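J.: The following block contains a protein sequence and its predicted model.
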Amino acid sequence: MSPDSTLSIGELAEHASVTVKTVRFYSDRGLLPEATRSSGGHRRYGPEALDRLRLIRSLRTLDLPVPEVSRVLEREELLEDVIAGQLRELGTQLTALRWREAALQLLQDCTPEERAERLALIGGMSTPPSTAPLARFWRFVLPARLPARLVSSILEAAVPQPPPDPTPAQVLAFARLHALTTEKRPDLCPPDRPQLPAHRPAVLYDGLGEAYGLASASLRADRPPHEGDALDCFVAAYARSFDTPDTPAFRRKLGGQLAAGSDPRMDRYWQLTAELTGSAEPTMGTAHDWLRDALTAQSAAEV
């Protein structure tokens, strides 16, 4: 084509190996501007239209939506961002397919008696699964006056991330976690909340985080609950939050409160979390239980 020549809609379609309907579709949406109209009112396109149409076809071959194609045509430097966005969306779709596949395998491999329960569990969550219900659960059980930074750190530690390529067992674990955390139980309270209200909950949870970190080394070494820095830090967190000195009497009282306040549903939460993640790393729950048992053993030895 010469720079001054124009193409009819049929000629443009033939050169680009597309249908006339396709050219008209992109023209009507403003992606393919006309150069002029013939005396009979027919569309005519300039030489640049062929390259533009070929670019549109390439972008559409990648399944880019028409609005995204329009953005790239207006500003080519946006192509990298658009591609990155499409990759993220495709990753989400692939994750959803893997979760659906694992869920179907879970249902295929179970007994008829188990199938109804598992169907109900799977039907209660989205695909790919969302951790929002788990986060809401923790926001409910945590004290209302905790600073945002503490809430964020606790959620990061307590809310497990679903694996992108789960096994059927992991699908079942997450489905049970979802059911557990969406159950309406106003009496639910985490095992590390004392029965007596703390005067300064931020002080308590700051100290508990430090104590859990110290206890993790013993848990990784598979050491039984024992006295030491981790237990002292654990008790000190409660004592400071109550504005009470750390005395043997306080330790005995705290140990009794924590033992009485233990909730098997929270134990179940941490068990399911371990099944989901497949990790042997200590969790907040296992660290708390280890420290509580260390306090109980210390108090029993002093009697």
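T.: Thanks, I have the structure now.

J.: From here on, just use CA atoms for contacts and neighbour counts.
T.: Fine.

J.: List the buried residues in whichever strand or helix holds V72.
T.: Secondary structure assigned from DSSP states H and E places V72 in helix 66-74. By neighbour count with 16 or more other C-alpha atoms under 10 Å, helix 66-74 contains the buried residues E68, V69, S70, V72, L73.

J.: Just list the residues touching the fourth one, thanks.
T.: Shown in contact with V72 (C-alpha atoms under 8 Å, 6 or more residues apart in numbering): L78, L79, V82.

J.: So which of these sit within helices?
T.: Under the assignment DSSP state H, the contacts of V72 contribute L79, V82 to helices.

J.: can I get the contacts of V72 in CSV with distance to H288 and neighbour count?
T.: Below are the contacts of V72 laid out as CSV (distance: C-alpha to C-alpha, whole Å; neighbours: other C-alpha atoms under 10 Å):
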residue, distance to H288, neighbour count
L78, 49, 14
L79, 50, 16
V82, 46, 16
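
J.: here comes the other one, which I'd like you to weigh against the first:
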Amino acid sequence: MGVMNGTTSLHSIGSLSTRTGVPVRTIRFYSDSGLLPPTQRTSAGYRCYDDAALLRLRTICVLRELDVDLASIRRVLGGSLSVTEVAAAHADATELQIRVLRRRQSVLRHLARRGSSPEEISFMHRLTSLTTGERHRLITDFIDDLTARTSTAGSEVAALRTAFPDLPDDPSDAQLAAWVELAELMTDDDFRARMARGASAAAPADEDVLPGIPAETAADLMAVARQAAGVAMEAGADPEGEDATVVVDGVVAHFAAVLGRPDSRELREWMASRFEAGHDPLVERYFRLVWTVNDWHVVPGHLPFQPWIVKVLRRPRPNERARPRK
């Protein structure tokens, strides 16, 4: 109940509680801690508060509602910290909490879809909890290890350094899932070896793809195919389109001339099978995961060329299409 002291309206703790909805015990705590000192006390020792104290209590309640700590509230009320400063600091802290909660939500959704074992759950939590610096060290170690395994700096190694996966602080479900799969690949020694084999442009790898052909010749043939297909892919050439046909016809003509074989369906099928043998779908999967993590559009020039050229090689040529029956 409010009382009058001259021209000043005073409020008891019960009256403050009724006006603000704050429990009496909370008001008493604020008062005892010095955040809300009483304006005066009655002869019986009861605390009374004026309208300024009522406003002060409402300020405390708003700041507490915004999760501002009591020490900061004390400084705001004491004038050593402005509301602007405390709001900015707590806005940043709140943004961090939101990012943490969103990432936690993404992890939970991924776990629900994946049906992981306890071991996988622990591993995934560790991967998703890495700091930005820790993630960068994991990726850099992967690239450095690949470079050390590779005798020459192949195009895939250069692409790795260009396409550096960078998980955002607030990833989507798809980005988080891609990062987990990507990190699993980067920490797998078998995949590192496979990536190194695909990244090397050295003659032995080309010799494996084109068995029975001298190393220098195999390297020349693969270089021509890799360069022609890579340029076409970078330009966005559709493997079903005429531009792709012209490019691959040129590659086939080079193979035919070097090998002394006619441009035929048999040669094209042999080339297609050899390019397939030299392509690792898991390596391609790596690059596609990077694109998802970075939220980039797929850049064809950073993807393996073999699937593109195989698709063109196996398209029926005009003179091979079935003729209508008379």
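T.: Cool, got the structure. What you see is a predicted model; the values in this text were computed from it and never measured.

J.: on that earlier part again, can I get the buried residues of helix 66-74 of structure 1 in CSV with distance to T127 of structure 1?
T.: Listed next are the buried residues of helix 66-74 of structure 1 as CSV, based on distance: C-alpha to C-alpha, whole Å:
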residue, distance to T127 of structure 1
E68, 25
V69, 28
S70, 30
V72, 31
L73, 34
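
J.: Closest one of those residues to D289 of structure 1?
T.: Checking these against D289 of structure 1 by C-alpha to C-alpha gives E68 as the nearest, at 52.1 Å.

J.: and the residue lying closest to that closest one once chain neighbours are set aside, how far is that from D206 of structure 1?
T.: Excluding its sequence neighbours, the residue lying closest to E68 of structure 1 (C-alpha to C-alpha, 6 or more residues apart in numbering) is V82, at 6.9 Å. Distance, V82 of structure 1 to D206 of structure 1, using C-alpha to C-alpha, to the nearest Å: 42 Å.

J.: Next: L59 of structure 1.
T.: Counting by C-alpha to C-alpha - L59 of structure 1 and D206 of structure 1 are separated by 51 Å.

J.: Please identify which of those two sits among more neighbours.
T.: Neighbour tally, L59 of structure 1 and D206, criterion other C-alpha atoms under 10 Å: the higher count belongs to L59, 20 against 15.

J.: Under the alignment, what does that one map to in structure 2?
T.: Following TM-score structural alignment, the counterpart assigned to L59 of structure 1 within structure 2 is L63.

J.: which stretches of structure 1 form helices?
T.: 9-16, 20-28, 48-61, 66-74, 79-108, 112-123, 132-141, 148-158, 168-182, 201-220, 229-242, 248-260, 264-277, 284-302.

J.: Show the contacting residues for A280 of structure 1.
T.: A274 are the contacts of A280 of structure 1 under C-alpha under 8 Å, 6+ apart.

J.: Quick one: map it onto structure 2.
T.: Checking TM-score structural alignment: A280 of structure 1 goes with H297.

J.: what's I13 of structure 2 in contact with, if anything?
T.: Here I13 of structure 2 is in contact with V24, I27, R28, R47, C48, Y49 (C-alpha under 8 Å, 6+ apart).

J.: neighbours of the aligned partner of the fourth one in structure 1, just the number please.
T.: Under the alignment defined by TM-score structural alignment, R47 of structure 2 corresponds to R43 in structure 1. Other residues within reach of R43 of structure 1, judged by other C-alpha under 10 Å, total 19.

J.: so which helix or strand takes in K311 of structure 2?
T.: With DSSP H and E as the test, K311 of structure 2 turns up in helix 306-313.

J.: Report the buried residues of that helix.
T.: Here helix 306-313 of structure 2 shows Q306, P307, W308, I309, V310, V312, L313 as buried, counting by 16+ other C-alpha under 10 Å.

J.: now do stretch 95-109 of structure 1
T.: T95, A96, L97, R98, W99, R100, E101, A102, A103, L106, L107.

J.: so where in structure 2 does that stretch end up aligned?
T.: Using TM-score structural alignment, stretch 95-109 of structure 1 pairs with 99-113 in structure 2.

J.: now for V310 of structure 2: what does it line up with in structure 1?
T.: That one, V310 of structure 2, aligns with nothing by TM-score structural alignment.

J.: Pull the number of nearby residues for the nearest residue to V310 of structure 2 once chain neighbours are set aside.
T.: Take V310 of structure 2 and drop its neighbours on the chain: the residue closest to it by C-alpha to C-alpha, 6+ apart is A272, 4.9 Å away. Neighbour count for A272 of structure 2, taken as other C-alpha under 10 Å: 20.

J.: follow-up on the earlier one: show me which of the buried residues of helix 66-74 of structure 1 is closest to A236 of structure 1.
T.: E68 (56.9 Å).
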